[in-house]
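# structural data only, the sequence is not supplied:
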């Protein structure tokens, strides 16, 4: 007897708002307040709303909060939260948790919220119409989000904030030049569609068309046209290094979000900018160049382990002699990740959860590292091997 597949529930409230916004935006732009009937100020407002809300998503939601690629002063976080609210893509917390889940299980048709492997339409906007059943969402770290007062406030009052910054404020601004209805249509509705679909293109088109100079382990690609539409998020294959504050390492990569972060950093408003190591970037590019040229990956040989071999008591002795150390067990090796805690894209708390401690039972991190919590990249695995200190003798 065959087991019936669970029915996927339609997310009626989400779908209704999404579709209604499209209908009213098209009707408003074609019939109520067509482009030739509105003053230039309203059209400029639409462009500004689109771009500013887009930066709220790319700089705030994505690079600052989802990937902790840099840190920001309170005032900057408040501004980014307001701009992100105007994007109508959910609260910071809602957006970031799903994006972190996406990175942990990229392209997985079950656990990736907008998996490109489920089709172009689904990854672009099809996922919006279904109530989510994220089986592994509880595994995603959220401590940093819950501890940020800006995130907590915006999450609690997200709906009124989104309506105010997304619809009411553009209308009020339009009233100052005598065109509240035109500002509502173009700065509220039409700009909303631009923000939505340009962001969604990163989930869809950026996984379907473009170059892969850094990694081919998932479907992410680099696309210059997409960079123009998304505030610089088009070099999506570089996102193989998700903790980097840039979307492309070269100064000429089109990335206005990177330029804005750089300016804010110069004025001391953001700090702690994180970048991929030059040697990791160079190695990734050489690997892909060899593979593209020869059609096969370069030979990968791992030298036999000729260093220390410890049992668990010896590991405990090492840890007790170095207070504060964080040592985990991955694939039968003791790995000292103490110096990596601040760099780990998943946060230090997750690593410490699996740390070896004399006073607690051993919880190996192999399951988590090898796909249980994250599908780690080849580059991440290479980095992990650098931190090995001893082989585990059971």
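Received, thanks. Remember, it's a predicted structure, so these values are computed and weren't measured experimentally. Residues are numbered from 1 along each chain as shown.
# from now on I want contacts and neighbour counts done on CA atoms only, so please keep to that.
Noted.
# residue 13: neighbour count?
Applying other Cα atoms under 10 Å, we find 10 other residues in the vicinity of residue 13.
# same question for residue 366.
Quick note: residue 366 (other Cα under 10 Å) scores 17 neighbours.
# same question, residue 138
For residue 138, using other Cα under 10 Å, the count is 10.
# for residue 97, see how far away it is.
Separation of residue 138 from residue 97 (Cα to Cα, to the nearest Å) stands at 10 Å.
# strands along the stretch 151-300 of the chain, start to end?
Using DSSP state E, counting those that start in this stretch, the strands of the stretch 151-300 of the chain run over residues 270-271.
# I'd guessed residue 206 sits against residue 224; true?
No - between residue 206 and residue 224 there is no contact under Cα atoms under 8 Å: 9.9 Å.
# ok, now which ones touch residue 189?
Counting by Cα atoms under 8 Å, 6 or more residues apart in numbering, residue 189 touches 21-22, 24-25, 167.
# one more time with 10 Å
Neighbour list for residue 189: 21-26, 28-29, 46, 166-167, 170, 182-183 [criterion: Cα atoms under 10 Å, 6 or more residues apart in numbering].
# check residue 267 too.
Residue 267 neighbours (Cα under 10 Å, 6+ apart): residue 261.
# one step back: mutual contacts of residue 206 and residue 224, please.
Joint contacts of residue 206 and residue 224 (Cα under 10 Å, 6+ apart) are 233-236.
# could those residues go into JSON lines alongside neighbour count and distance to residue 50?
Shown next, in JSON lines, are those (neighbours: other Cα atoms under 10 Å; distance: Cα to Cα, whole Å):
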{"residue": "233", "neighbour count": "32", "distance to residue 50": "15"}
{"residue": "234", "neighbour count": "28", "distance to residue 50": "17"}
{"residue": "235", "neighbour count": "28", "distance to residue 50": "20"}
{"residue": "236", "neighbour count": "28", "distance to residue 50": "21"}
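# closest one of those to residue 258?
Residue 258 has its nearest neighbour among the shared contacts of residue 206 and residue 224 in residue 233, at 9.5 Å by Cα to Cα.
# number of residues surrounding the closest residue to residue 327 other than its chain neighbours?
Once flanking residues are discounted, residue 327 sits nearest to residue 336: 4.3 Å by Cα to Cα, 6 or more residues apart in numbering. By other Cα under 10 Å, the residues close to residue 336 number 23.
# for residue 367, see how far away residue 336 is.
17 Å.
# next up, identify which helix or strand the nearest residue to residue 187 once chain neighbours are set aside is on.
Leaving out its chain neighbours, the residue that sits closest to residue 187 by Cα to Cα, 6+ apart is residue 46, at 3.9 Å. Using DSSP states H and E, the element containing residue 46 is helix 40-55.
# next, the one to line up against it:
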């Protein structure tokens, strides 16, 4: 087969910036050193780029998990150009195709099933996508967004001005433009690129499938540290309309925290979340299917599967009762039908169903899969 033609601009950008980061950046550091202000500025610039991609390109525009004030959109648009990952329109078009055709080697632009190299960076250095991916038919809604289209039409000069202008300005303020260009300019760009690319590659290969095995996406807490919460990727691919990726309070997801905090000031609104019952059911369904597949190879454990399926049915019934009662209680609170809602029959039902749900949940999850012999 003939290989797809090289995209020379991308290849040169990745090669030159990578080479500078591996050679000139450490050489300058050992020879002259970097100031504290230089290091702090680099970290802040890296965070600005990362959050513009995760909160802006990804969760706002690609998946429309919330709405944002034009000021926030403008900040994201500038940060996206600074991150040098193409325009919002182009990035979101690729990403929507990734979700729509996930793991399809012919239609998923960065299918993980084509290997680490392809999904991480290879798909960008060869023109492997057909012309149908360049007509932006899947982002017609974004073409109505004035900020998206302004950035798309002016992307080249925005990318040049931000990637040279911001480091130079910071360097001028710190008194060392060369050092700032090396760290806040080049090193920041390389780290920003590869941290983001890890979600396309490693997050589809390394981690746990918590909610679904219908796609290769994995949950990985370590990757979440590098990608502002994007590492909880199995959850994201299962519930892509949720503005959160790390749904537990202790899971590292600064993108979620920023979006939620901004909503307190009216800068973000209409935050979408997956219902708790759907999340619980997805986990239980995945657990049951995993058991079925493994125990199908061990017919001597058929009774264990029967018990698991019975516990699953009881769990789902208890779950439905609990969440239905919980919704009724919320209505009671909204309508203020009773100021002391804890004395209502609905509240007592919620507490009883909550207890039963917890019991059946424990019973279902206590099962363990025997070793394959």
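Nice, I can see it. Keep in mind it's a predicted model, so treat the numbers as computed, not measured.
# what would the contacts of residue 189 of structure 1 look like in a markdown table with neighbour count?
As requested, these are arranged in a markdown table below (neighbours: other Cα atoms under 10 Å):
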| residue | neighbour count |
| --- | --- |
| 21 | 17 |
| 22 | 16 |
| 23 | 12 |
| 24 | 15 |
| 25 | 23 |
| 26 | 17 |
| 28 | 20 |
| 29 | 19 |
| 46 | 25 |
| 166 | 27 |
| 167 | 21 |
| 170 | 25 |
| 182 | 28 |
| 183 | 32 |
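# which of those fall within helices?
Per DSSP state H, helices hold the following members of the contacts of residue 189 of structure 1: 21-26, 46, 170, 182-183.
# pick the one among those closest to residue 117 of structure 1.
Nearest to residue 117 of structure 1, judged by Cα to Cα, of these is residue 22 at 25.9 Å.
# wait, that closest one sits on residue 192?
Yes - judged on Cα atoms under 10 Å, residue 22 of structure 1 makes contact with residue 192 at a distance of 8.9 Å.
# buried residues, stretch 274-288 of structure 1. List them.
Under the neighbour-count criterion of 16 or more other Cα atoms under 10 Å, stretch 274-288 of structure 1 has 274-276, 281, 284-285, 287-288 buried.
# returning to what we had before: next structured bit after the helix holding residue 46 of structure 1?
Helix 40-55 of structure 1 is succeeded, C-terminally, by strand 71-72 (DSSP H and E).
# where in structure 2 does that next one fall?
Matched against structure 2 by TM-score structural alignment, strand 71-72 of structure 1 falls on residues 67-68.
# for residue 184 of structure 1, which non-adjacent residue is spatially closest?
Excluding its sequence neighbours, the residue lying closest to residue 184 of structure 1 (Cα to Cα, 6+ apart) is residue 171, at 4.8 Å.
# which residues does the alignment partner in structure 2 of the one you found contact?
Residue 171 of structure 1 maps onto residue 168 in structure 2, with residues paired by TM-score structural alignment. Counting by Cα under 10 Å, 6+ apart, residue 168 of structure 2 makes contact with 161-162, 174-181, 184-185.
# ok, now with 8 Å
177, 180-181.
# mind putting these into a markdown table with distance to residue 210 of structure 2?
A markdown table is the format used below for the contacts of residue 168 of structure 2 (distance: Cα to Cα, whole Å):
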| residue | distance to residue 210 of structure 2 |
| --- | --- |
| 177 | 47 |
| 180 | 42 |
| 181 | 42 |
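# please point out which of these structure 1 shares.
With both residues aligned by TM-score structural alignment, their matches' Cα atoms under 8 Å, the contacts of the contacts of residue 168 of structure 2 that structure 1 also has are 177, 180-181.
# tell me how many other residues crowd the closest residue to residue 242 of structure 1 other than its chain neighbours.
Leaving aside its sequence neighbours, residue 242 of structure 1 sits nearest to residue 67 (Cα to Cα, 6+ apart; 6.4 Å). Neighbours of residue 67 of structure 1 under the rule other Cα under 10 Å: 24.
# now residue 67 of structure 1: how far from residue 106 of structure 1?
The value you get for residue 67 of structure 1 to residue 106 of structure 1, if Cα to Cα is used, is 15 Å.
# likewise for residue 180 of structure 1?
Residue 180 of structure 1 sits at a distance of 43 Å from residue 106 of structure 1 (criterion: Cα to Cα).
# what's the answer for residue 201 of structure 1, then?
Computed as Cα to Cα, the residue 201 of structure 1 to residue 106 of structure 1 distance reads 16 Å.
# what's the match for residue 85 of structure 1 in structure 2?
Alignment note (TM-score structural alignment): residue 85 of structure 1 maps to residue 81 of structure 2.
# quick check: what element follows the one helix or strand that match maps to along the chain?
Per DSSP H and E, residue 81 of structure 2 falls inside helix 70-83. On the C-terminal side of helix 70-83 of structure 2, the nearest following helix or strand under DSSP H and E is helix 88-100.
# what's the helix or strand following that following helix aligned against in structure 1?
Scanning forward in sequence from helix 88-100 of structure 2 by DSSP H and E, the next helix or strand is helix 116-117. Counting by TM-score structural alignment, helix 116-117 of structure 2 pairs with residues 120-121 of structure 1.
# for that stretch, which outside residues touch it?
Contacts for stretch 120-121 of structure 1 (Cα under 8 Å, 6+ apart): 204-205, 208.
# which one of those residues has the most neighbours?
Busiest of these [other Cα under 10 Å] is residue 204, holding 25 neighbours.
# any idea what residue 249 of structure 1 aligns with in structure 2?
Aligned partner of residue 249 of structure 1 by TM-score structural alignment: residue 247.
# need the contact list for its match.
Taking Cα under 8 Å, 6+ apart, one finds nothing in contact with residue 247 of structure 2.
# now stretch 150-157 of structure 1, how far from the centre of its chain.
Relative to the centre of its chain, stretch 150-157 of structure 1 is centred 19 Å away, using Cα atoms, centre = their mean, to the nearest Å.
# likewise stretch 130-140 of structure 2?
Relative to its chain's centre, stretch 130-140 of structure 2 lies at 22 Å (Cα atoms, centre = their mean).
# any buried residues in it, and which?
By 16+ other Cα under 10 Å, the buried positions in stretch 130-140 of structure 2 come out as 136, 139.
# ditto for stretch 260-275 of structure 1
For stretch 260-275 of structure 1, burial by neighbour count (16+ other Cα under 10 Å) applies to 261-262, 264-265, 269-271, 273-275.
# in the longest helix seen in structure 2, what's buried?
Ranked by residue count under DSSP H, the longest helix found in structure 2 is helix 302-335. For helix 302-335 of structure 2, the neighbour count (16+ other Cα under 10 Å) marks 304-305, 308-309, 311-312, 314-316, 318-323, 325-326, 329, 332 as buried.
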